[in-house]
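> Sequence plus predicted model, see below.
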Amino acid sequence: MGSSVHVKEAVLVTPFEPTPARVLTLSPIDSQLFLRFTIEYLFVYRASSSGLDQGVITARIKGALAKALVPYYPFAGRVRAQPDGSSLEVVCRAQGALFIEAVSDRFTLSEFEKAPKYVTQWRKLLSVYVADVLKGAPPLVVQLTWLKDGSAAVGVGINHCLCDGIGSAEFLNSFAELASGNRGLAELRPKPVWDRHLFDPVRNLHDYSVSHPEFNRVPDLCGFMNRFSNERLAPTSVIFDKISLNELKTLAASTSRPSELSYTSFEVLSAHVWRSWARALNLPSNQVLKVLFSVNIRNRVKPSLPSGYYGNAFVLGCAQTSVKDLIEKGLGYATTLIKRAKDRVDTEYVKSVVESVGESRASPDSVGVLIVSQWSRLGLEKVDFGLGRPIHVGPICCDRYCLLLPVFDQRDAVKVMVAVPTSGVDKYNYLVRNPYK
């Protein structure tokens, strides 16, 4: 079967105005080994009702990218390792970001109303996959694909070492506002702030006794890694509306100690997905499992980070327990573990993470791990390139990492996307939809 997406143009877009020529150092948090991959976003829009033809819209988006690369000029640079290998840096010489225009003779808007049939079904909507940004690839790739029914898909790849989810969402909204004409360059808010020196390690000033379970290895008692590498993964997609989330909160509270405070939607939903996932995989009762999730530290450190800081400003929260306890002790137990993992993150904790990743190159393991990433509160649902708000926001490829996504026109709803080994997918779908089972 031939490709369903055909590239019309691929061109390097350079900044609209001259930008500083310099080498910028990335922080120890940016330089972590596990962040050297590309965050890949997919936005899908209804056919334009503006009366503009595709050529005009393409030109506007390409022109807006050139303008956005003025304040965000590191995205037009190239990432490399520092000579001593201690961290990464960005060589800023206005080398450019990659812009692709493509057409699809198969995809339509309805394609994105459910989970993809297989993990890589939407891969061609961002045709360039950057496996290693350190080999000179552009850290930013944008692809505009015109779909068969006149709708449009915008795929965006941003290398994670340059920014986190909050930072990338701020960039995407600024880029989109320039494309839609809602704001000019001088009016963009927040103004992007580099300031990576704020995470320079302060050595020998503290005796850190903070434990970091996210970096500790646990025994693989069941061929966990082999299962995820050898068995085909099946994408899943489930929407939780406000009523469903409140039901989860009630259920978690009913299985918690009275001393525990109220739970957030993220805490109960992550716990519910974690338990459903663990039960569906039929793992041995003594296997240790972890759920890892990012904790935004912009306002958890003192002093807080400046508005517009778009670098990686998160640490990994880690809840850990045995399969037996996770399944038998109920939703409240799992939710409490996640809540406590969030609550322990403060200034001292962050400093100890910076030390750990900067000196020992500490990195999380994958055995027994479910990673949950919250995209539903980043503002991605507002990214409007002049085509209206996106009907669908999600990843290019559905993966074993669990994403919590915004739902079009349902502000309080969350879509959960995760790929599960085929042997457990039916049980997972049943359990995640039936929290009282």
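Noted; the coordinates are in hand. Residues are numbered from 1 along each chain as shown.
> going forward, measure contacts between C-alpha atoms and count neighbours the same way
OK.
> just the helices in the stretch 301-437 of the chain please.
323-328, 330-343, 347-359, 422-433 (DSSP state H, counting those that start in this stretch).
> highest average neighbour count across the ones you listed?
helix 330-343 (a mean of 22; mean count of other C-alpha atoms under 10 Å).
> contacting residues around that helix?
Contact with helix 330-343 is made by 251-256, 260, 263, 267-268, 270-272, 275, 295, 317-320, 326, as judged by C-alpha atoms under 8 Å, 6 or more residues apart in numbering.
> here's the one I want to compare it with:
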Amino acid sequence: MSSEIAKYVSECFIKPKYEVQEAKQPYYLAPMDLGMLFAHYIQQGLLFAKPSNLGDEQFSIHKLLQSLKDSLSLTLVHFYPLAGQLTSLMDEAGQKCLVYVDCNKGPGARFIHATLDMTISDILLPTDVPEVVQSFFDHEGAVNYDGHYMSLLTIKVTELLDGVFIGCSMNHALGDGTSYWHFWNVWSEIHRAKAGESVPVSRMPIHNRWFPDGYGPAIYLPLIQPDDFISLQEKPDQLRVRIFHFSSDSIAKLKAKANEEHNHNNTSSEISSFQALSALYWRSIIRALNLAHDQVTNCRLTTNNRHRLNPPLPQEYFGNCIGALKTTTTVGELLEHNLGWAASLLHQSVTNYGDKVVRDFIHRWLHSPAVFKLDVLTDCYSVMMGSSPRFDMYGNEFGLGKAVAVRRGYANKFVGKVTSYPGVEGGGSVDLEICLPPHSMEALESDEDFMNVVSLPLKG
């Protein structure tokens, strides 16, 4: 089945339903947006079971596609930058460039219809995420800089024999995971309203760009050449990608264990569920990689900076406002100590991460603007967590009922990458997608400390 791919049927481009006055002005990118030009697009999507009937009507893929297009056009009125394209403007000396969004450039957001002669079980039952899932998304191999000539947003709807996958690929330079799922939530809200005209939105996106005092709105970067990004478009070496499920009960027990071991150090602070889970997979993955004990290892947690700024930014701020919270030790120290010790390190990093750390990082970047490179932020001796189980993924409905699973494309995958989702049953359950070389994944699957915490997934 690895040779199967979703078959292209048709495509069109979607523009905002109404003219947006703000779209006539350049949409400048903030510092944390510009730093993301190196990365791949965000590729995540929802798998739905195909309903046998809808009241007195039979399910129609054509009616679904039309309703998705109509609601997307209304949604783009509020998320109008996603219908534009990136544009670069050189300075007079030809040494720097300004990258911004021209909201009226290009044909709009891309909308693709595809089919696949496979079932939901073919997607969900294999131990590893099947490679065919990669074909559920647009922008394969693209990096955000490619938004100069590619759509900044693509919706790809793939009809399975008994299901529908709605895949969304969004340029990461325009928004982070918080913004990405905010777009989904608003799109779902508008779709459920089934209105042909403008629909009131409960949480409007905020497009006022955030810059530290004295900076912006136009920030010039050192001259960028398209060839600088070619190596980033290559697929990673062979990786196994598997999703591990953790029930709310399993996580509660893990948290209790971490706190019991943590409190032996006579501290009154409490380890969170997320810190306990992160400590578990950090220790387990590093053990599976079989590294030298004196090797330095990091656990990087992608974190939302909005509420850490003072004054805080609203969660509706549309853009990138994230950081990579880094905790460092050696392989020997990590594995010779227990879960509580590792969780304590992560807890301390979280405690120390606040407004000053965020602003200091941004000010350093502004004094020497640069596009981050993936090989600087990652290595094969560490782990990096992306996404969040706090995002409202399963609350998105499009007339198909609740989704049965979340899946993502190959974008931004590398050794030690961990992506977190809420479990389909909710209640604090979590799914972790882990990427490892085959021999390391086999070692992880044989790790009793790790697998004893893993739960059987809820069957849809």
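Yep, that arrived. Bear in mind the structure is a predicted one, so any value in this text is a computation, not a measurement.
> Provide the TM-score value for the superposition.
Overlay of the two chains. TM-score (TM-score structural alignment, normalised by the length of the first structure): 0.87; 408 aligned residues with a C-alpha RMSD of 2.4 Å.
> quick one on the thing from earlier: out of the contacts of helix 330-343 of the first structure, which end up buried?
251-253, 256, 263, 267-268, 270-272, 275, 295, 317-320, 326 (16 or more other C-alpha atoms under 10 Å).
> Pretty sure residue 184 of the second structure sits in a helix.
Yes. Looking at residue 184 of the second structure with DSSP: H, G, I helix; E, B strand; the rest coil, it is inside a helix.
> you'd agree it is up against residue 398?
No. Assessed by C-alpha atoms under 8 Å, residue 184 of the second structure is found out of contact with residue 398, at 10.5 Å.
> in the stretch 151-300 of the second structure, which spans are strands?
Using DSSP state E, counting those that start in this stretch, the strands of the stretch 151-300 of the second structure run over residues 153-159, 163-170, 220-222, 240-246, 296-304.
> Looking at those, spot the one closest to residue 428 of the second structure.
Across the strands of the stretch 151-300 of the second structure, residue 428 of the second structure has its closest neighbour in strand 240-246 (9.0 Å, C-alpha to C-alpha).
> Does residue 70 of the second structure lie in a helix or a strand, and which?
helix 61-78 (DSSP states H and E).
> okay, and that helix goes to which residues in the first structure?
Mapped onto the first structure using TM-score structural alignment, helix 61-78 of the second structure covers residues 54-71.
> what does that stretch rub up against?
13-19, 75-76, 99, 101, 144, 171, 174-176, 178-180, 185, 191-192, 385-386.
> repeat that with 7 Å
13-17, 19, 75-76, 175, 178-179, 192, 385 (C-alpha atoms under 7 Å, 6 or more residues apart in numbering).
> Can you list the buried residues in it?
Neighbour count says stretch 54-71 of the first structure has 57-58, 60-71 buried, by 16+ other C-alpha under 10 Å.
> Greatest separation within those residues: which pair is it?
Going by C-alpha to C-alpha, the pair spanning those furthest: 57 and 71, at 22.4 Å.
> Which of the contacts of helix 330-343 of the first structure fall within helices?
251-254, 267-268, 270-272, 275, 326 (DSSP state H).
> Need those residues in CSV (columns: distance to residue 400 of the first structure).
Formatted as CSV, these follow (distance: C-alpha to C-alpha, whole Å):
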residue, distance to residue 400 of the first structure
251, 26
252, 25
253, 28
254, 30
267, 19
268, 20
270, 14
271, 16
272, 16
275, 15
326, 19
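> closest to residue 7 of the first structure among those residues?
residue 270 (38.1 Å).
> per the alignment, that closest one corresponds to what in the second structure?
Per TM-score structural alignment, residue 270 of the first structure is aligned with residue 278.
> Any figure for the gap between its match and residue 160 of the second structure?
34 Å (C-alpha to C-alpha, to the nearest Å).
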